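Peer 1: fold the stuff below for me.
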Amino acid sequence: MSEIIGKTSFKHVSYLWDDAKAAELEGDEVALLLYRSNLLGADLRLTNYGGGNTSCKAMAKDPLMGQETEVMWIKGSGGDIGTLTRSGLAALYIDRLRSLENVYRGIEHEDEMVELFNHCIYDLASKAPSIDTPLHGFLPFKHIDHLHPDAAIAIAAAKDGKRITQDLFNGELGWVDWQRPGFDLGLKLRKCLAENPGIRGIMLGSHGLFTWGDTAYESYVNTLTVIERCAEYLEANYGKQRPVFGGVKITPSAAESRHRQAAALAPVLRGFCSSVHHMVGHFTDDERVLEFINSNDLGRLAPLGTSCPDHFLRTKISPLVLDLAPDADLSDAEALKATLAPAFEAYRTMYRQYYDACKHPDSPAMRDPNPVIVLYPGVGLFSFSKDKQTARVAAEFYINAINVMKGAEAISEYTSLPRQEAFDIEYWLLEEAKLQRMPKPKPLTGKVALVTGSAGGIGKAIAKKFVHEGAVVVLNDVNAARLEHAGDEFKAAFGKDACTTAVLDVTDAAGIQRAFDAAVLAFGGVDIIVNNAGLSISKSVEDHTEKDWDLLYNVLVKGQFLVTQAAVAILKKQGIGGDIVNIVSKNALVSGPNNAGYGSAKAAQLHLSRLNAAELGAHKIRVNVVNPDAVISDSNIWAGGWAEGRAKAYGITVAELPAYYAKRTLLNEIILPEDIANACFVLVGGLMNKSTGNVLNVDGGVAMAFVR
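Peer 2: Next up, the predicted model:
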């Protein structure tokens, strides 16, 4: 492989190696493994999120015997090479791992070998070894990369993949037919190498690619070179024999039209896909998606499903393709549900039949039969899963599958995993055990929350609480700069999938609709709406102006009404219930001086909540109220002279307000934004699903504000 050293010019993959950085790591093979892994994982053309595996073998001192021994460091179970650290590696004695061949009872006893890997552990603090461990262990090379690049899998999934691999690489790449990863596959890789000495890698049918080198750099460049050659070959053949995907069947509409249709449809799809568990959605109209879903070959290829196990595990056996015109009228939600219901029931029936036909006596119980991927020709791809990250990654994996189908069809004919093989991967007992070990979902997992005025104060505290409890949130505020800062803060703290943002003036019906469209396109719908946006004006009756009055009623009462109205339309489309929480005030119940406009508007908010609760209960939409008092910290309510007005009314200074408010409560407590957030969570966290029309006071105890 000496000819690969020094090759740094690539078109289809990214060469990211930094000699200076690598030099700093010289002599530490594990550090170089991590460096190489992170570089490979940074280019999604090389492997997908969580996919692939990398390893190195090096000498280390046995802590018991004090002698040098060969150890293999390999990505542990469930990790991602793009973000891999030492704590994510498994370290095993090579001699012990290879000696397991002496007790291996054959492929029908494959799964029992995984437990035996634990007897080979070198570093007791290492990650659990993955099922790919023997695939690396039985190859002799110091550094090994096992990746799932689309360009290679396209060849691996082609009907003539073995011949194409032989011809394309002139015998420099071996081939092993599809087999589920495990101990036996490791032995077959070793056999392939023995029968083909001098090869630079092995293609796994329908699965992926193994490449290697005697140094981290040699392995890295070898991997890039092999994938580059695969990609060049595909590129040279696109459209050569026939149009890509058989040519265009549907001419895509403009992006604005696609997004309008997607926003109208997503809540209905989410409702169907959430029939077992609440799902979060993702939408993409990536050009690769459009090329596939608008093609003549969509109807032939989509039902075949994916080939690579990594793709299949994320996207399910096959997608649901909607029989809807790109410009269909989606305005009548009930008619739309009636149109789509048979398609979803047919998919669920197909999935049940697939399970029943392929199950084994010890197979886990059938999982959610709803589709993960939904394709709308002319519009885009929807994906639904337990959280936003999983839904987004599922869409990314299906795009990988599209790339594979495109490449395989260009050079031969695409082939997918046989149904039984697919089932044996999906319902593999080892996969089931991994699922059972996952942390219990948080109370708001799968829920989408829109909190008005959530760039600061009470609203931000509520949004943070909801994210901590598993929800995704739509942050919004009338102040764009404040909103941008809050969005950056949330993404830094919780990751890019935790929130989306939308500038929102709650008095603007069109703006409200745009905010909900943003929520729907980002997450598929909405479950929890918190009407928190507000302002305050404290003046005597004589000093109050008509402008003051209109502003208070527009923001507090009309705003609550308009946001609720838009939310209800989406909640009804989904048909899975929901929560509306209105942040009102102690002042809705307590009379005080200099408070005619604000207090009466709050009273209107409170009674509007009762009216909405009475009307929406039949749809399992709960409407409840949280009544705070004197929440001073980081709140817009204290801007615009309110603090001065209240201090004047009570004959004290502004600085004395917090202590004054605390002292007048039964509990003698200062109320913080986090206290209101906790109250909101109490109402929406699942323990009060049979409660609606209630008022929860969070005021430290103000007897005059007792509801009953």
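
Peer 1: CA only for contacts and neighbour counts going forward, please
Peer 2: Will do.

Peer 1: which residues touch residue 379?
Peer 2: Taking CA atoms under 8 Å, 6 or more residues apart in numbering, we find residue 379 in contact with 252-253, 258-259, 261-262, 285, 290, 326.

Peer 1: quick one: buried ones out of those residues?
Peer 2: Among those, those classed as buried by 16 or more other CA atoms under 10 Å are 252, 258-259, 261-262, 285, 290, 326.

Peer 1: excluding sequence neighbours, find me the nearest residue to the most centrally placed residue in the chain.
Peer 2: For the chain, residue 389 is the residue whose C-alpha lies nearest the centre (CA atoms, centre = their mean; 1.1 Å). Using CA to CA, 6 or more residues apart in numbering and skipping residues adjacent in sequence, the residue nearest residue 389 is residue 497, 5.7 Å away.

Peer 1: so the residue nearest to the centre of the chain is in which element?
Peer 2: Using DSSP states H and E, residue 389 sits within helix 388-411.

Peer 1: quick one: that helix to chain centroid distance?
Peer 2: Helix 388-411 sits 15 Å away from the centroid of its parent chain (CA atoms, centre = their mean, to the nearest Å).

Peer 1: from the buried ones among the contacts of residue 379, which is closest to residue 503?
Peer 2: Nearest to residue 503 among the buried ones among the contacts of residue 379: residue 259, at 18.1 Å, using CA to CA.

Peer 1: would you map the helices across the stretch 51-200 of the chain?
Peer 2: Under the criterion DSSP state H, counting those that start in this stretch, the stretch 51-200 of the chain carries helices at the ranges 94-99, 112-116, 133-137, 150-156, 161-168, 183-195.

Peer 1: neighbouring contacts of stretch 506-513?
Peer 2: With contact meaning CA under 8 Å, 6+ apart, stretch 506-513 is reached by 452, 503-505, 533, 554-555, 558-560, 562-563, 566.

Peer 1: would you do the same for the sequence below? I want to compare the two.
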Amino acid sequence: MSTQTFKHVDYLWEEDKAGALAGDEVALLLYRSNILGADLRITNYGGGNTSCKTMEKDPLTGEEVEVMWVKGSGGDIGTLKRDGLAGLYVDKLRALKNVYRGLEHEDEMVALFNHCIYDLDSRAPSIDTPLHALLPYKHIDHLHPDAAIAIAASKDGEKIIKEVYGDNFAWIPWQRPGFDLSLKLEAAIEENPNLKGLYLGGHGLFTWGETAYECYINSLEAIEKASVYIEDRAGKERPVFGGQKVEALPADQRKEQASQLAPVLRGLASSYARMVGHFSDSDRVLEFINSKDLDRLAPLGTSCPDHFLRTKISPLVLDLPMDIDLSDKEAIKEKIAPAFETYRASYQDYYEKHKRNNSPAMRDPNPVIILWPGVGLFSFAKNKQTARVASEFYINAINVMRGAEAISEYVSLPLQEAFDIEYWLLEEAKLQRMPKEKPMSRKVALITGSAGGIGKAVADVLSAEGACVVITDIDEDRLKEANDTFGRDVSTYAVLDVTDEKSIEAAYKKACLEFGGVDVVVNSAGLAISKPLESTTEDDYNLLMNVLTKGQFTVSQKGVEILRAQGLGGDIVNIASKNGLVSGPNNVVYGTAKAAQQHMSRLLAAELGKDKIRVNVVNPDAVIEGSKIWEGKWAEGRAKAYGISVEELPGHYAKRTLLNEIISTEDIANGVFSFVGGKLSKSTGNTLNVDGGVAAAFVR
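Peer 2: As a prediction, the model looks like this:
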């Protein structure tokens, strides 16, 4: 096999980049890790670990000592950096064999890893640390490729690796990761020093090499051979997954149905804690959920610990016609709610039957993965990234089941083994080390007029506080540019004209597909026309009323449909203006529209309180920075009204405030956050002036 030609994995090694790192084994470890993690067929986000061993000077003795650099707890090889590594003395790790007391004392070994730390800036060592330390190789990869796990999760896995690799790979039966497993790996190597790799039953693959490149190639070749073996047999003796049972809806109809159902599912999946959603209807998902084997395989659950820790053991499969009318959300909720209740009861039964005396309390019993035959896969988790990764892991599990069924018979872990992994005290400790969630975590905000100005500032502040944001505007080029300022899994954008009902509906559908629904609606889209009464045209009047008043109404109306479908409450915040409270020259229609926005907010607050939907107003004044409103004729009109130049406007507005301050877009965004950030959860129908203090605009 040519070392640079692979069909089932990506060869990403670049000699120029690697050559620039020559002599720095840790840098080469990071490079190797990142390119391995870039291919989801090799390992998924957070899955697997990599290591290398180097000779370093001991800071206490000045002597040369062997140090192992290994991915630390909770890291991801695809994004691994130096601060994600643990650096440990190899001789001290190997000396732990002298104090190991057996399987019933596994967990105490993890605390002892801290006594082996060489690099004081180390990430906390993971449970897999000794699996690397006791092997006598300089570079080691422990990966979870779909093809390898398919063999590892096969009834005849041990026999199959002989067919694939001859005597070059050894088989280690399933065992929970820990020190005892590392001793078994060491024993396998001592028994056959010529091995090129190891298979862990139900778990994954170990490969190694004396150089970073040799290790990388060995990993790719091992995965390629497993992939070819499976491909040569898939669908030959029997159809994949038993053949097709259901024909999927066309792609546009799938997305339409998914966007309609997602808020209902999100509400039901959030009975314990609010969740953010993700949707996938990839070919591999459809092949599985539309198959005859779905009902047999889905309940078996996933096999690899990395999979089920993120997906739960098994998914919820919806018994719902794919073309059902979803317009009556309450009726749909009543139809599928019993399935959620059954799932929760089943999970509680699983917990009660398998818990230990010291098991952590039962976690959220709701499904993470929801399958709708004919439509697609929904996943729900604490944020978009976690929901997306859960979906990716379940697709990995589908690939594993597909491969295992092609070559043998898929075998899942016994439930007690799965429980002991899911509720492992060390896993619980990892969860407890997670950073505290931000105030807007688990929330989704749709903001109109957010390609720039106040709307963009609102999106920036809410996303910085943990929210997912849907930025919308009429200018797609500006939207794309604004969207690029956010990281992955934080934002999406939709072209939205607030005067066009279909455009508004399309934006909400995108929010539901991307994130599962919406929690916060911010009406920030606007424009301004400053003219005296006699110069104001009917077109001026209609434009202002359509954008400011009708736009706010329709965006709120469509948003409330989703908020009610979720049943989680929510927030509407309307960006109005001081001009809705204070009379001034040459803005009769603008001021009237802003006053209408304010009173509409009070009316909606009164109507929507029963749904726990809060409606509040932020009143800016003279926010010139970054605002399109202040470009051109509006600024000229206001300057003319006050008898000053356009350049003098910022200072003019600041001087007339009690605080003598210029107002920024971020000031207004902070006002929005004050309503939706959790501290004012019992406040509705209120108006917050963010204007530097204009006495004439005092509400009370």
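
Peer 1: TM-score of the superposed pair?
Peer 2: Scored against TM-score structural alignment, normalised by the length of the second structure, the superposed chains reach a TM-score of 0.99; 700 aligned residues with a CA RMSD of 1.0 Å.

Peer 1: circling back: of the helices of the stretch 51-200 of the first structure, which is nearest residue 464 of the first structure?
Peer 2: With CA to CA as the criterion, residue 464 of the first structure lies closest to helix 150-156 of these, at 37.9 Å.

Peer 1: which other helices and strands contact the closest one?
Peer 2: Here helix 150-156 of the first structure touches helix 161-168, strand 201-204, strand 208-213, helix 216-237, helix 388-411, going by 3 or more CA pairs under 8 Å, 6 or more residues apart in numbering; DSSP states H and E.

Peer 1: from the chain's centroid, how far away is it?
Peer 2: Remark: helix 150-156 of the first structure is offset 25 Å from the chain centroid, using CA atoms, centre = their mean.

Peer 1: mean deviation of that helix from the second structure?
Peer 2: Aligned to the second structure and superposed, helix 150-156 of the first structure gives a mean residue distance of 0.2 Å (mean CA distance after the TM-score superposition for the first structure).

Peer 1: would you map the helices across the stretch 401-550 of the first structure?
Peer 2: Under the criterion DSSP H, counting those that start in this stretch, the stretch 401-550 of the first structure contains helices at 419-426, 429-437, 457-468, 480-494, 509-523, 546-552.

Peer 1: and of those helices, who's closest to residue 698 of the first structure?
Peer 2: Comparing the helices of the stretch 401-550 of the first structure by CA to CA, helix 457-468 comes nearest, at 12.3 Å.

Peer 1: thinking again about what came up before, so of the helices of the stretch 401-550 of the first structure, which one's packed in deepest?
Peer 2: The highest average neighbour count among the helices of the stretch 401-550 of the first structure, using mean count of other CA atoms under 10 Å, belongs to helix 457-468 at a mean of 24.

Peer 1: and it, what does it pack against?
Peer 2: Under the contact definition 3+ CA pairs under 8 Å, 6+ apart, helix 457-468 of the first structure sits against strand 448-451, strand 472-477, helix 480-494, helix 673-684.

Peer 1: for the second structure, which helix extends over the most residues?
Peer 2: Identified as the longest helix of the second structure according to DSSP state H is helix 329-354.

Peer 1: buried ones in that one, by neighbour count?
Peer 2: Going by neighbour count (16+ other CA under 10 Å), the buried part of helix 329-354 of the second structure is 329, 332-333, 336, 340, 343-344, 347-348, 351, 354.

Peer 1: go on, stretch 441-448 of the first structure?
Peer 2: Neighbour-count burial for stretch 441-448 of the first structure [16+ other CA under 10 Å]: 443-448.

Peer 1: again with stretch 26-39 of the first structure
Peer 2: Residues 29-39 are the ones in stretch 26-39 of the first structure that count as buried (16+ other CA under 10 Å).

Peer 1: find me the equivalent region of that stretch in the second structure.
Peer 2: Counting by TM-score structural alignment, stretch 26-39 of the first structure falls onto residues 22-35 of the second structure.

Peer 1: and that stretch, how far out from the chain middle?
Peer 2: 27 Å.

Peer 1: same question, stretch 666-674 of the second structure
Peer 2: From the chain centre to the centre of stretch 666-674 of the second structure is a distance of 25 Å (CA atoms, centre = their mean).

Peer 1: average distance between that stretch and the first structure?
Peer 2: Mean for stretch 666-674 of the second structure is 0.5 Å (mean CA distance after the TM-score superposition for the first structure).

Peer 1: that stretch corresponds to what range in the first structure?
Peer 2: Under TM-score structural alignment, the match for stretch 666-674 of the second structure is residues 674-682.

Peer 1: report all helices and strands that the stretch of helix or strand residue 18 of the second structure belongs to contacts.
Peer 2: Here residue 18 of the second structure, judged by DSSP H and E, is contained in helix 15-20. Helices and strands touching helix 15-20 of the second structure, by 3+ CA pairs under 8 Å, 6+ apart: there are none.

Peer 1: hmm, what's the outermost residue in the first structure?
Peer 2: Max distance from the centre of the first structure (CA atoms, centre = their mean): residue 542, 54.8 Å.

Peer 1: counterpart of that one over in the second structure?
Peer 2: For residue 542 of the first structure, the aligned position in the second structure is residue 534, judged by TM-score structural alignment.

Peer 1: on that earlier part again, and which of the buried residues of stretch 26-39 of the first structure is nearest residue 618 of the first structure?
Peer 2: Residue 618 of the first structure lies nearest to residue 38 out of the buried residues of stretch 26-39 of the first structure, by CA to CA, at 52.2 Å.

Peer 1: in space, what's closest to that closest one - neighbours in sequence excluded?
Peer 2: Residue 38 of the first structure sits nearest to residue 82 (CA to CA, 6+ apart), 4.2 Å away.

Peer 1: to which residue of the second structure is that neighbour aligned?
Peer 2: By TM-score structural alignment, residue 82 of the first structure lines up with residue 78.

Peer 1: quick one: contacts for that match?
Peer 2: Residues near residue 78 of the second structure by CA under 8 Å, 6+ apart: 33-38, 45-46.

Peer 1: one more pass at 10 Å, please.
Peer 2: Shown in contact with residue 78 of the second structure (CA atoms under 10 Å, 6 or more residues apart in numbering): 30-40, 43-47.

Peer 1: repeat that for residue 197 of the first structure.
Peer 2: Applying CA under 10 Å, 6+ apart to residue 197 of the first structure gives the contacts 172, 174.
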